[in-house]
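Novice: here is a sequence with its predicted model. Questions after.
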Amino acid sequence: MTAASEERAATDKEMSILLVVTLVSMLLALVMTVIAWRVAREERRRSEARVAALAADIQTAVAASAVGMRAEPRLRAVTPTPISSGDLFAAGPSAASSRSVIVIGVGLFVFATAAALAVVLSSGLRTRTATAPAAPVLQNQPTPTTGANPTSSVPLELVALGHQRDGDRLIVRGVIRNPSSGGRTDRLTAVVFLFDRDGGFVTSGRASIEPAVLPPGGESTFLVTVPGAADVSRYRVSFRSDSGIVPHVDRRTRS
């Protein structure tokens, strides 16, 4: 009886310790979720402020270049036709980044809870079974896999676009953003195609986008100067990398 009482007391003490560990893990997961949400919200605010400032600079440059210049055919940017590639453009709006942060936080919470429960259950099995081989069974269970979409399926976002004339040259500038849910993009190039008023192709120009690496959540400006654009009426912007065309969506704010 004495040995049984001592064993029961030791088991109760161990279970109490495991319960405390479980509660601490859950609290830590909750705190990390709140911190991640606040960081994502502040990053989104800073990103929107940067985009607004860059767009204002572009509009100011366009307005300044138009003063004292001769009348030219009015140019209009052509919104590129989305490249048909299944559900390539099925990505949601910019709120996807905040949803991703929430999902990560919930994942941390679930992982911490599951780990604590696994420890509690394995400990209970060890104390109740004489030949206790059950613990390895719990440890060898497959961990959940995250079925994330390939990063290549997330298009870039065009958040600002403007143009101005300099003699017979056309200068096109804008802001491109890589979504937080996207993948790293290397050696990105902006390509501008020019068309006359009848829709005929006139010429094109391109320029590398700096920095050479655009990480997820990063933004960059681009500037392409195309000569021989006196008779141009429309233009179209696209983006390319070493592997080919990089899809993008129009996220410009409509005034």
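Specialist: Received it, and whenever you're ready, just let me know what you need.
Novice: could you use CA atoms for every contact and neighbour count after this?
Specialist: OK.
Novice: packing partners for the helix ranked longest in the chain?
Specialist: Ranked by residue count under DSSP state H, the longest helix found in the chain is helix 2-65. Counting contacts by 3 or more C-alpha pairs under 8 Å, 6 or more residues apart in numbering; DSSP states H and E, helix 2-65 is packed against helix 96-128, strand 156-166, strand 169-177.
Novice: want to compare, so here's the second one:
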Amino acid sequence: MTEPTHDEAHGGALGARLNWLRAAVLGANDGIVSTAGLVVGVAGATSDRSALLTAGLAGLLAGSLSMAAGEYVSVSTQRDSEKAALAQEKRELREQPEAELEELTELLEQRGLSRDVALEAAQQLTERDALRAHARVELGIDPDELTNPWHAAWASFLAFTAGALLPLLAIVLPPSGWRVPVTVVSVVGALVLTGWSSARLGAAAPGRAVLRNVGGGLLAMGVTYGVGVLLGAAGV
């Protein structure tokens, strides 16, 4: 049996790409909402452009670096777990190959193959590359494509930064009287896009996702703006 020669993504590869895209969309969404809430809150207290720029940049850098660090730690833990599982599987294949062959056969049977076909397939896969076969069928891991914490960290950093730039620019570029309205409209438009994108990537209806996304963003901006107005009025 010849293997396919085209480059279309299948199975785990496609799922991994969708997960990365979903993470990027959610990272951008976090950048939009958190930075918008911050700068709109400051705008409620003061109209000073330098204060708004300082607050927005601080929020952007703090948020993007926090996201990157958190993603690096999380994915590093996942990668360590994958490597430990592969090491254990390699040890079991060396110490009890018959039991591992039977285990692979049963896993293939659970996927719909008959006993005889599953046994033959398990034997052929074991002869070709036993560790790779068990990693993919039993563990759901591709030994050649372990999760990369640096890729995850950079992706989160860039996604959050891209999202945060929109409310930051929207609050500092317009004239004083237009800053908050322009920011709110821009943020709502961006949240519609990220809500629709996340829903489509998850194969869900976009309507509710968009409403939740926009509602959450408006709530965040409304609360922080109200607090900013109160603090500004109090002279804090």
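Specialist: Received the coordinates, thanks. The shown structure was predicted, so the numbers you read here are calculated from the model rather than taken from an experiment.
Novice: TM-score for this pair?
Specialist: Once superposed, the chains reach a TM-score of 0.37 (TM-score structural alignment, normalised by the length of structure 2), with 119 aligned residues with a C-alpha RMSD of 4.4 Å.
Novice: ok, back up a step: same list, the helices and strands packed on helix 2-65 of structure 1, but as CSV with mean neighbour count please.
Specialist: CSV is the format used below for these (neighbours: other C-alpha atoms under 10 Å):
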stretch, mean neighbour count
helix 96-128, 17
strand 156-166, 20
strand 169-177, 21
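Novice: make TSV out of these and add distance to residue 221 of structure 1.
Specialist: Listed next are the helices and strands packed on helix 2-65 of structure 1 as TSV, based on distance: least, C-alpha to C-alpha, whole Å:
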stretch	distance to residue 221 of structure 1
helix 96-128	21
strand 156-166	9
strand 169-177	4
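Novice: closest one to residue 61 of structure 1 among these?
Specialist: strand 156-166 (7.9 Å; C-alpha to C-alpha).
Novice: what angle separates that closest one from helix 2-65?
Specialist: Here the directions of strand 156-166 of structure 1 and helix 2-65 differ by 20 degrees (axes from the mean of the first three to the mean of the last three C-alpha atoms, to 10 degrees).
Novice: helices and strands around strand 156-166 of structure 1, which ones?
Specialist: Packed next to strand 156-166 of structure 1, using 3+ C-alpha pairs under 8 Å, 6+ apart, are helix 2-65, strand 169-177, strand 248-250.
Novice: which one of those is the most hemmed in?
Specialist: Highest mean neighbour count among those (mean count of other C-alpha atoms under 10 Å): strand 169-177, with a mean of 21.
Novice: now do the SS call for the spatially most central residue of structure 2.
Specialist: What sits nearest the mean C-alpha location of structure 2, by C-alpha atoms, centre = their mean, is residue 23, with 1.7 Å. Look at residue 23 of structure 2: counting by DSSP: H, G, I helix; E, B strand; the rest coil, its state is helix.
Novice: spatially nearest residue to it (excluding sequence neighbours)?
Specialist: Distances taken as C-alpha to C-alpha, 6 or more residues apart in numbering place residue 156 nearest to residue 23 of structure 2, at 7.5 Å, with adjacent residues excluded.
Novice: surely the one you found touches residue 70?
Specialist: No: contact criterion C-alpha atoms under 8 Å: residue 156 of structure 2 and residue 70 do not qualify, at 9.1 Å.
Novice: which of the two has more residues huddled nearby?
Specialist: Taking neighbours as other C-alpha atoms under 10 Å, residue 156 of structure 2 and residue 70 compare with residue 156 leading, 30 against 16.
Novice: return the residues in contact with that one.
Specialist: Taking C-alpha atoms under 8 Å, 6 or more residues apart in numbering, we find residue 156 of structure 2 in contact with 23, 24, 27, 64, 67, 68, 71.
Novice: quick one: buried ones out of the residues you listed?
Specialist: By neighbour count, with 16 or more other C-alpha atoms under 10 Å, these hold 23, 24, 27, 64, 67, 68, 71 as buried.
Novice: name the residues of the strand or helix carrying residue 181 of structure 2 that are buried.
Specialist: Here residue 181 of structure 2, judged by DSSP states H and E, is contained in helix 179-201. Neighbour counts using 16+ other C-alpha under 10 Å place 179-180, 182-184, 186-188, 190-199 of helix 179-201 of structure 2 among the buried residues.
Novice: after that helix, next one along is what?
Specialist: helix 206-233.
Novice: and the angle from that next one to helix 179-201?
Specialist: Interaxial angle of helix 206-233 of structure 2 relative to helix 179-201 (the same axes, to 10 degrees): 150 degrees.
Novice: and the contacts of stretch 8-21 of structure 1?
Specialist: Here stretch 8-21 of structure 1 has contacts from 116, 119, 120, 127, using C-alpha under 8 Å, 6+ apart.
Novice: go through these and name the one nearest residue 97 of structure 1.
Specialist: For those, the closest approach to residue 97 of structure 1 (C-alpha to C-alpha) belongs to residue 116, at 28.9 Å.
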